[in-house]
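Peer 1: Prediction below, plus the sequence it came from.
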Amino acid sequence: MSSWVNGYPADGVAVHDRGLAYGDGLFETIRVVDGSPRYAERHLRRLVHGCQRLSIPCEPDLVRSELQAFARSLGDGVAKLVLTRGAGQRGYGSPDPCHPTRLLLAAPAPAYPSENADEGVALYPCTTRLAEQPLLAGLKHLNRLEQVLARAEWQDRRYAEGLMCDTSGRVIEGVFSNLFMVIDDRLTTASLARCGVAGIMRERILDIAGQQGWQVEQEDIDLGQLWHASEVFCCNSQYGIWPVRSLQSHAWPVGPMTLKLQSLIAEPDIP
């Protein structure tokens, strides 16, 4: 069992599928442990929200039941859930009626070095910029070519992640993660009003920070603010939190707020 299409084992989609032709769809990358999808409800909420913004029909209960069954079959690993607008003829106009395609793809769990979480990682300064498009900002849509280009910029294993800015030079996120920093005792992350992905772990960290009563800001961040930060870390739903120890000539310690959040995200999530 490696892939399902619309609830059944399959290894391909229609050649006219709009996800293939135009990137017309969304995806979620979900860690599966002991047959259970982690953060399942957070992933499903984001998927439904994205479908609403793109006007793609979605059946949340059906998607949930298929994901749960697929996760039980997988056991341990990663389930990639993809939902496209479905097959259509040539041209950008949406098919009417629309019959979305649901895909579930299995992969082994990533094996990240433990020192990434314990000692921190070095970021590569990517020159590829994120385009500013508010209509797509925050969405985990299928067009990831900016990330493909950014990840191709380095092969040196000293770098576990890359920093991405937008076309105006604002600090936004990592290539496959969100970025947080502590500035003047405030937990700060980039505004995603123009571009970037609203990550599941980012959402969870913001929820935890609110429960702790910490001061939190989602705002435009320039490189000067990043250099001024006392702590920096990146996060995603696969590995949790990695402290950032360096970017170019700048270095940061593994700070107390980062350590506290690492311990808090290890606790059970509230759906």
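Peer 2: It's in. In this text the structure is predicted, and so the values were computed from the model without any measurement.
Peer 1: Going by C-alpha atoms from here, please, whenever you check contacts or count neighbours.
Peer 2: Fine.
Peer 1: Could you check how many residues crowd around Ser36?
Peer 2: Residues contacting Ser36 under the criterion other CA atoms under 10 Å number 20.
Peer 1: thought it was touching Gln68?
Peer 2: Yes - in terms of CA atoms under 8 Å, Ser36 counts as a neighbour of Gln68; the distance is 7.0 Å.
Peer 1: buried set for stretch 22-38?
Peer 2: Neighbour-count burial for stretch 22-38, counted by 16 or more other CA atoms under 10 Å, picks out 24-33, 35-38.
Peer 1: And for stretch 6-19?
Peer 2: So for stretch 6-19, counting by 16+ other CA under 10 Å, buried means Asn6, Gly7, Val13, Asp17, Arg18, Gly19.
Peer 1: Next: stretch 149-161.
Peer 2: Buried residues in stretch 149-161, counted by 16+ other CA under 10 Å: Ala150, Arg151, Trp154, Ala160, Glu161.
Peer 1: could those residues be laid out in a markdown table, adding distance to Gly240 and secondary structure?
Peer 2: Below are these laid out as a markdown table (distance: CA to CA, whole Å; DSSP: H, G, I helix; E, B strand; the rest coil):
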| residue | distance to Gly240 | secondary structure |
| --- | --- | --- |
| Ala150 | 22 | helix |
| Arg151 | 20 | helix |
| Trp154 | 23 | coil |
| Ala160 | 14 | strand |
| Glu161 | 14 | strand |
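Peer 1: Now the two most distant members of these.
Peer 2: Largest separation among the buried residues of stretch 149-161 by CA to CA: Ala150 and Ala160, giving 12.7 Å.
Peer 1: wait, Arg18 sits on Gly88?
Peer 2: Yes - with contact defined as CA under 8 Å, Arg18 reaches Gly88; the gap is 6.3 Å.
Peer 1: Comparison target below:
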Amino acid sequence: MLSWVDGQPSELLSVKDRGLAYGDGLFETIAVNAGHPLLLERHLARLAEGCMRLQIPLDLAAVRAQLLAFSQQLNEGVAKLILTRGDGQRGYTPPQPAQPRLILQAAAKPGYPATYAEQGVRLFACAARLAEQPLLAGLKHLNRLEQVLARSEWHDAEHAEGLMLDTSGRVIEGVYSNLFVVSAGVLVTADLSRCGVAGVMRAELLSQATAQGIECQVRDISYAELLAADEVMLCNSIYGVWPVRALLAHHWSVGPLTRKLQAIARDLLDG
């Protein structure tokens, strides 16, 4: 499968790379249609925010150029962009100056069953909890062991995603998705200032819903509020929006606001 390292076709990586040693870097998972990376500006903005907060030097114009060229060669699929701080010596001290490394990997788009979007999915109640770490909250950094442990909790085909709470019991997100609830016509998604990933599809849906006059709130969501919600849905930048139909013994119907956001996401991912 197509793979580039610093702009050159390669599958080789230095064992001194700090992304490998410490998870010292960031990544973006980007849908590509007809040679075009979708939601490009939101992906690049999140990458830039992450680099600023982690103090990783970023040549955004060079990253954009490489991603566009890579997407043209890929044409259809998923591009994973990984930016690490580059090579370093043993120890946590970051190299000065750092020489970041850009890795681009291609994959086919996942073949999710059509029923996930049409009828909704069942959530698995994950025991793994997200640690509250404001320093890293919202970033799509390379440290994903919490998600790895959560995803290892179920192996059946009945559950399409897992629900993740934080260590205080707040509802945060799915293992690889953001989560929305609808309560009395208000679209609500979790405050991600303590933990979680600020997804680009989440951001776009909030923006477009607000523009269409839908009341939106970003705040804490309790488990009790989740269960009492009128609608529950998941989103990410690859599959768009999935209704949630069940969690343990609790069930929800697929509602009109879920279908509206689903149509918005579908238009975005059609390119």
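Peer 2: Structure received. Model, not experiment: these values are computed from the prediction.
Peer 1: Mind checking the TM-score on these two?
Peer 2: TM-score for the superposed chains, counting by TM-score structural alignment, normalised by the length of the first structure: 0.98, backed by 270 aligned residues with a CA RMSD of 1.2 Å.
Peer 1: With secondary structure and distance to Thr189 of the first structure as new columns, can the buried residues of stretch 22-38 of the first structure be given to me in TSV?
Peer 2: As requested, the buried residues of stretch 22-38 of the first structure are exported to TSV (DSSP: H, G, I helix; E, B strand; the rest coil; distance: CA to CA, whole Å):
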residue	secondary structure	distance to Thr189 of the first structure
Asp24	coil	28
Gly25	strand	26
Leu26	strand	23
Phe27	strand	23
Glu28	strand	21
Thr29	strand	22
Ile30	strand	23
Arg31	strand	24
Val32	strand	27
Val33	strand	29
Gly35	coil	33
Ser36	strand	30
Pro37	strand	26
Arg38	coil	23
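Peer 1: possible to save these as JSON lines with distance to Ala109 of the first structure?
Peer 2: Output for the buried residues of stretch 22-38 of the first structure, formatted as JSON lines (distance: CA to CA, whole Å):
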{"residue": "Asp24", "distance to Ala109 of the first structure": "27"}
{"residue": "Gly25", "distance to Ala109 of the first structure": "24"}
{"residue": "Leu26", "distance to Ala109 of the first structure": "21"}
{"residue": "Phe27", "distance to Ala109 of the first structure": "17"}
{"residue": "Glu28", "distance to Ala109 of the first structure": "15"}
{"residue": "Thr29", "distance to Ala109 of the first structure": "11"}
{"residue": "Ile30", "distance to Ala109 of the first structure": "10"}
{"residue": "Arg31", "distance to Ala109 of the first structure": "7"}
{"residue": "Val32", "distance to Ala109 of the first structure": "8"}
{"residue": "Val33", "distance to Ala109 of the first structure": "9"}
{"residue": "Gly35", "distance to Ala109 of the first structure": "13"}
{"residue": "Ser36", "distance to Ala109 of the first structure": "13"}
{"residue": "Pro37", "distance to Ala109 of the first structure": "12"}
{"residue": "Arg38", "distance to Ala109 of the first structure": "12"}
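Peer 1: quick check, nearest of these to Ala111 of the first structure?
Peer 2: Using CA to CA, Arg31 is the member of the buried residues of stretch 22-38 of the first structure that lies nearest Ala111 of the first structure, at 12.3 Å.
Peer 1: wait, what's in contact with Glu248 of the first structure?
Peer 2: Just to correct that, residue 248 of the first structure is Gln rather than Glu. Gln248 of the first structure is in contact with Leu123, Tyr124, Pro125, counting by CA atoms under 8 Å, 6 or more residues apart in numbering.
Peer 1: which of the buried residues of stretch 22-38 of the first structure lies closest to Val78 of the first structure?
Peer 2: Nearest to Val78 of the first structure among the buried residues of stretch 22-38 of the first structure, counting by CA to CA, is Arg31 at 4.6 Å.
Peer 1: What does Trp252 of the first structure correspond to in the second structure?
Peer 2: Matched to the second structure by TM-score structural alignment, Trp252 of the first structure sits across from Trp252.
Peer 1: Go ahead and confirm that match touches Met233.
Peer 2: No - counting by CA under 8 Å, Trp252 of the second structure does not reach Met233; the two are 9.9 Å apart.
Peer 1: Neighbour count: these two, which is higher?
Peer 2: Met233 (26 against 19).
Peer 1: That one: helix or strand, and which one exactly?
Peer 2: strand 231-236 (DSSP states H and E).
Peer 1: Now do that strand: which elements does it pack against?
Peer 2: When contacts are defined as 3 or more CA pairs under 8 Å, 6 or more residues apart in numbering; DSSP states H and E, strand 231-236 of the second structure sits against strand 178-183, helix 200-211, strand 240-247, helix 256-269.
Peer 1: Let me see the contact set for the nearest residue to Ala34 of the second structure once chain neighbours are set aside.
Peer 2: Spatially, and ignoring its direct neighbours in sequence, Ala34 of the second structure is nearest to Asn75 (5.0 Å; CA to CA, 6 or more residues apart in numbering). Contacts for Asn75 of the second structure (CA under 8 Å, 6+ apart) come out as Val32, Asn33, Ala34, Gly35, His36.
Peer 1: The residue most central in space within the first structure and Thr29 of the first structure: what is the separation?
Peer 2: For the first structure, Gly199 is the residue whose C-alpha lies nearest the centre (CA atoms, centre = their mean; 4.3 Å). As for Gly199 of the first structure, its distance to Thr29 of the first structure is 10 Å (criterion: CA to CA, to the nearest Å).
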